[in-house]
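S.K.: everything below, folded, please.
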Amino acid sequence: MIILQLFKSIGAQKFKYPSQAVFTLDHDVQNKSEKNLAKYSSIERLANLHNVDFYPAGRGIGHQILIEEGYAFPYTLTVASDSHSNMYGGIGCLGTPIVRTDAAAIWATGKTWWQIPPVVKVELKGKLPDGVTGKDVIISLCGMFNKDEVLNCAIEFAGEGIRGLSLSERLAIANMTTEWGALAGVFPVDETTIMWLRNRVEKLELTRFENKNLKPISAGQPFKHPRINNERIDKIEKNPLRASSNAYYCKYLSLDLSTLSPCVSGPNSVKVSTPLVELEKQDIKIQKAYLVSCVNSRAEDLHSAAQVIKGKKIADGVEFYVAAASSEVQKDAEANGDWKVLIDAGAKILPAGCGPCIGLGVGLLKDGEVGISATNRNFKGRMGSPNALAYLASPAVVAASAVAGRIVSPAFLSTSSYTFPAHQTPIITCDINQSEQPIETSSIIEPTIPGFPGTIKGELIFCDADNLNTDGIYPGKYTYVDDLTLEQMAKVVMENYDPKFANIVSKGDILVGGFNFGCGSSREQAATAIKASGIALVIAGSFSETFKRNSINNALLCLEAPDLVRLLKNKYGSKELTTRTKLNTEVKIAEGKIVVKGLNEPKTVFKVGILGRSVQELWVANGLENWVKQSM
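M.R.: From the prediction side, this is the model:
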C-alpha cells in the first residue's frame, strides 16, 4: 500500500512496463478488518487499471508464487521489495531485494540502480548424509562463517555437492543467504533445474484455468504459458551461462556436505548454530513450533514433517502452527494426505502467507516462551515478545520437537523412520583473494553540489551492538500500520533494541552503531524512523547494503568508520545500550574524514569513504521519491 502511495505521490500516471510488475498480497493476510480489506481492494484496483498481474490474499507468499509462475526464471534478474528475494537464486535467477521507494520508481520509469557487489564463490562438496537437509546446510554456513565473510556480497554456489540437492533445498539455501548477509545467492542451472521446469510445464497445463492472469485461449488452441514453456527451457538448456575462466572472486569458501549433521540456529541469532545432538542434552522445553514461511513450507517440507508426525499427537502445552507457502502447495499436500496427517496430529492451520515469521497474526511468542521454527529469521522480538527465545531448524526437527515438547531429533521418536548421522566436525575452508587490493577512496576529494553540506556537526550517540537488525530498529508490529506519522515513528524507533532510545536522542545527533548495522528485513521504515528521530547521520563499522540503500533513497546519510567504532566499543562498550558520549564531532564530507572533539585518545581523526554525486543529489532532493518526481 505504501508503494502505491509513493507511486501516486511522484505524479506517475501509468506503469512504464506493466508486464514488468507483479502484485502479490501475502503480508497481514490474517487481518480481516475493514481497513485492511479496503487496502487490499485498492491494490487490486490499481493492478486492474494498469493491467498488472495480481495474486490475491490466500494465493500464497510472493516469493513462492514468483517461482511457481515463472516470474523468477533462470538467467534473468528479478527484484522484489522484500529481503528474501535472494530465494530466486535457487532456480538460477539473480534475485535481490529492493525497497518500496525503488519499486515505485521502477513502476514509473522501468529502471532501477544496483551496485554490482563483490562475488564470493562457495563450493559445496560431497553429499548430505541421510536426515540432513538444505536447511541444515544454510544454518551451518551462517553459524560457521559468522564473521561477515559474505556481507554485502553476491554468492555463486558451485561444486559437485549441488547435484544432490533438490530444487526445494536450493531455494531454502538461497533464501537464507539473506540472513548470512549476502545480497544474492545463485545456484547453477543443471539437470535438476531443467527437470523441475519441465514438470512445471505439465503442472501449469493442468491448472491454467485457476490463474486469472493468463489470457484465455480459443477452443482447440494449444496452451503456452507466457513464462514457463518448453521453448524457453530449450533455450536455456542449449545456451548455458558459465562463469568466465578468469572470473575474479573476492573470497573462496567451501563446505563438505558429507561432514554435516542436523543443526539448530539460535536462540535469537542466526549466527549461532549448534549441533542438534548437543541441544538435545539440554532438555530445552518449547511452547510453540512453526512450519511456516517462504523458506521451508513447500510440499517437500510438509511431507518431511508429516512423515515424522504421522500417528502422533502434539505434546500438551505446545502449539504447532502450519501454513503452506502457497495455495497450490496446500492443495498438493491435501491430495497426498500430508495435510490431514498434520491436522490429525493437532496442528493449527494458518492461511498461506506471511504470519508469525514476521510477527503478524495469531500464534506469536509470549514473554518467557521458547519456540522452534522452520522459518528463516529468529531475531529478538521478531516472532513476538523480545523476552522470548526462538530457534530455527529443519521441518522434520520442528515436527519432532512439537511432538516431544522439547527440542529433539526425529530419531528420538521411537517409531520414526528417520536415521541421523553421528555428529562430526564439519570441514570448511575460507580463502581471501589477495590478487587485487581495494581502491583507497579516502584520499579522493569529492566536491559537494549546491545545497549539500560540506560538514555535518553533532554529538555522537553510541549504540554498542553488532548485527543490530531492522526488527530492533523498527519493530515488525508497526510495519503495516500505514498511517503512522513521522512523529509517531520517531517515538518507537529502536524499541526492540533499547526502549529508552527515543527519549535519549536529540535532533542533530550523529548515531554510531556497530558492525553489520541494519541487517535483516528490508523494511524501509528502519531508515525513515531514524531520520524522523532527528538523527543527522549514521556511522557504523559496516552496514547491511539493503539498509544503506534504504537510507540513501530516503536522504539519510551513512558512513563506515570501523576504527572509530572499535575505539568507542573499548571506551563505552557494555555500559549502556545507548550512550550519549558528549563527543562533539565534525564530519567533513568532501574531505572524507571525521574529526572527534573531546576525545582523550591519540587518534581523533578517522578516514571515511566519500559520498558521491548521486548520493548528494538524492539528499538535496530529500530522497528518491522527490528525485524521480523532479526528473519526470
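
S.K.: make it CA atoms for all contacts and neighbour counts henceforth
M.R.: Fine.

S.K.: so T579 sits in a helix?
M.R.: No: for T579, which was evaluated using DSSP: H, G, I helix; E, B strand; the rest coil, the result is strand, with no helix membership.

S.K.: and Q30, what does it touch?
M.R.: If you count contacts by Cα atoms under 8 Å, 6 or more residues apart in numbering, Q30 has them with 351, 355, 361.

S.K.: run through the residues that contact the first one.
M.R.: Neighbouring residues of P351 by Cα under 8 Å, 6+ apart: 29-30, 58, 323-324.

S.K.: same thing with C294?
M.R.: So C294 contacts 61, 63-64, 175, 325, 354, 375 (Cα under 8 Å, 6+ apart).

S.K.: any idea how far it lies from A172?
M.R.: Note on C294: its distance to A172, by Cα to Cα, to the nearest Å, is 8 Å.

S.K.: now D148
M.R.: 20 Å.

S.K.: and for P356?
M.R.: P356 is 18 Å from A172, by Cα to Cα.

S.K.: who has more neighbours out of the two?
M.R.: More crowded of P356 and A172, by other Cα atoms under 10 Å: A172, with 29 against 25.

S.K.: for the more buried one, which non-adjacent residue is closest in space?
M.R.: Computed as Cα to Cα, 6 or more residues apart in numbering, the closest residue to A172 that is not its neighbour in sequence is V295, at 4.9 Å.

S.K.: quick check, that neighbour in a helix?
M.R.: No: V295 sits outside any helix when classified using three-state DSSP, being coil.

S.K.: which residues does it contact?
M.R.: Counting by Cα under 8 Å, 6+ apart, V295 touches 87, 171-172, 175-176, 374-376.

S.K.: also this sequence, please, to line up against the first:
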Amino acid sequence: MTRPMTMAEKILAAHAGLDEVRAGQLVECDLDLVLANDITAPIAIDVFRELGAERVFDPDRVCLVPDHYAPNKDIKSAEQTKKMRDFAHEQHITHYWEQGCAGIEHALLPETGTVVPGDLVIGADSHTCTYGALGAFSTGVGSTDAGVGLATGRAWFKVPQTLRFEVEGELPEGATGKDVILHIIGMIGVDGALYQAMEFAGSAIEGLSMEGRMTMCNMAIEAGGKAGIIEADDVTRAWMRDRGERPSVEYHADPDAEYVHVYKIDAADIKPCVAWPHLPSNTHPVEESRHITIDQAVIGSCTNGRIEDMRAAAAVLRGRRVAEGVRCIVIPATQRVFKQCMHEGLADEFIDAGCVFSTPTCGPCLGGYMGILAAGERCVSTTNRNFVGRMGDVTSEVYLASPAVAAASAVAGHIALPSDLL
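M.R.: Okay, the predicted model is just below:
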C-alpha cells in the first residue's frame, strides 16, 4: 500500500514512473510540456545545440511564445524573436504562436487547452506556476533546464514539501482571487513557501472562477513557491470541456497526506488590498491606501489580463474618465481576449475613458516597454511584482492591485475602491 500523498507528490510520482515519492526525494520525470518565450528561448536553444541535439524530444510538446518584447520593440528583441521563430520552423514546433495569433504565454496555454489537468510542465519563465489552477504541476526553470528539456523531454526534481491553504467562507464584496493571494503572501512573506508547493483549497477557492484561480497560482512564486496547485473540479471540467487537446488525469490529495503546515483562513477577513513597494508581501487594505496618488495604472499581464479582468475594469471605467495627469494602459492577455473586448464593447469603453488600449504583450510588467515609469512616478498595476525598478526608474513605485481597484484608482487619481467613485 502506498503512502498518502499530496497533489504535487502524486503528479511527480506518476511522471517518474514510481508508486510513491516523498518530500526531499530526487526524481527524474517525463515532461508533458516544455515552454519558453522570446527572452528565454534563445538561451535554451543555445543549450540544446551545445548538447549536440538535432531534434526536440516531441514537436507537439514544445511551446514557444513571443510575448515579453513582442511586437518587437527594438533590433535586439527582433533578433531574439527571430532566433526562436527560426528554431520553431526548423523543428516543426506545433505550438509556436506568431505575433498576431498569440498573447501572453500563461494566459494563452490554458485558453487554448494546451495544458490539461495532471500535466507536468516546465517553463523558462517564473510564472509558469499559473497552470496549477488546472490541477497541473507546473514550475519555472532556468533556460539551461529548458534547453535540456527541449532535447530530452525529461527533468530532475526535488520533491517539494507542501503547504495547504484552506480558505473557507464567502469573500467580502469587491474581494477577488488577486486579493486572496496578496493576503496569503502578506501573511507568510515572499519566502514563506520557499521551494514548497502551495495547495489551495476550501469553499472560497471552489467559488472562484478559473480566471481567479489562475491569478492565485500565478503568484505562488511571489511567496517563493515551487508551484501553486488547485484540485480539478466542476469549474475545471467546464473550462476544459471545449479546450483540452489531450486526455487529462485528475489528481486529488489524500485526506491524510502530510503537509508542512495547514493554514486555515476565514474568507471574511480578506479585504480588497494593495501591495505597496517594494515587495508583494507589503500588503495594506485599499481603505488605508487612499492617500497615495498615482501617475499611471496598468491593467493586464499574465496575472490579470483575462476577459473577466477586462470586464471588471470596464465596469468601473464605464461612463467615467481617467483623471487628469494619469495614464491608464489596458492590455488584454491574448488575441482572443482582445477580440472579445471589441465584440463586447469593452474596447470602446476603455478608449472613451481615455485609456491606451494595446495589443497583447508583457511590455510594462517587466519594465520592457508600453508604460515605463520615470523617476519618482507611481503606478497601480494588476501585475505580479513591484520590486525596485521593476517597471522603470529605480525611484519609481509600483502598487499591486486587482483590476477593479486599478481602474478606480485611474479615475480617482489616487488608490481607490470602485465604491469611492459613487
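
S.K.: TM value for the aligned chains?
M.R.: Between these two chains, after superposing, the TM-score reads 0.86 (TM-score structural alignment, normalised by the length of the second structure); 379 aligned residues with a Cα RMSD of 1.6 Å.

S.K.: most neighbours, which of the contacts of P351 of the first structure?
M.R.: For those, the largest number of neighbours (other Cα under 10 Å) sits with A324, at 32 neighbours.

S.K.: do you know how far the equivalent of it over in the second structure is from A36 of the second structure?
M.R.: Superposed on the second structure with TM-score structural alignment, A324 of the first structure falls opposite P332. Applying Cα to Cα, the value for P332 of the second structure to A36 of the second structure is 20 Å.

S.K.: contact partners for the closest residue to V329 of the first structure other than its chain neighbours?
M.R.: In this structure, V329 of the first structure finds its nearest non-sequential neighbour in A299, 5.5 Å apart by Cα to Cα, 6+ apart. By Cα under 8 Å, 6+ apart, A299 of the first structure lies in contact with 324, 329-330, 332-333.

S.K.: of those, which stay in contact in the second structure?
M.R.: Contacts conserved in the second structure for the contacts of A299 of the first structure, counting by both residues aligned by TM-score structural alignment, their matches' Cα atoms under 8 Å: 324, 329, 332-333.

S.K.: from the residues you listed, pick the one nearest A404 of the first structure.
M.R.: Nearest to A404 of the first structure out of these is A324 (Cα to Cα; 22.7 Å).

S.K.: tell me, how many residues neighbour whatever residue of the second structure lines up with Q20 of the first structure?
M.R.: Using TM-score structural alignment as the criterion, the counterpart of Q20 of the first structure in the second structure is R61. A count of nearby residues for R61 of the second structure, using other Cα under 10 Å, gives 20.

S.K.: R61 of the second structure is in contact with L33, isn't it?
M.R.: Yes: counting by Cα atoms under 8 Å, L33 is a contact partner of R61 of the second structure at 4.8 Å.

S.K.: now, the contacts of V295 of the first structure that are in helices?
M.R.: By the criterion of DSSP state H, membership of the contacts of V295 of the first structure in helices covers 171-172, 175.

S.K.: so what's the match of A324 of the first structure up against?
M.R.: Counting by Cα under 8 Å, 6+ apart, P332 of the second structure makes contact with 300-301, 305-307, 310, 338, 358-360.

S.K.: let's see 6 Å
M.R.: 300, 305, 338, 360 (Cα atoms under 6 Å, 6 or more residues apart in numbering).

S.K.: of the residues you listed, which ones are shared with the first structure?
M.R.: Compared against the first structure with both residues aligned by TM-score structural alignment, their matches' Cα atoms under 6 Å, the contacts of P332 of the second structure retain 305, 338, 360.

S.K.: how about the last one, what does it touch?
M.R.: Think P360 of the second structure. P360 of the second structure is in contact with 103, 331-334, counting by Cα under 6 Å, 6+ apart.

S.K.: in the second structure, what stretch matches stretch 81-92 of the first structure?
M.R.: Stretch 81-92 of the first structure corresponds to residues 124-135 in the second structure, going by TM-score structural alignment.

S.K.: can you give me the end-to-end distance of the matching stretch?
M.R.: Using Cα to Cα, one end of stretch 124-135 of the second structure lies 20 Å from the other.

S.K.: run a quick neighbour tally on the equivalent of G153 of the second structure over in the first structure.
M.R.: Superposed on the first structure with TM-score structural alignment, G153 of the second structure falls opposite G110. By the criterion of other Cα under 10 Å, G110 of the first structure has 15 neighbours.

S.K.: which position in the first structure pairs with V405 of the second structure?
M.R.: Under the alignment (TM-score structural alignment), V405 of the second structure maps onto V397 of the first structure.
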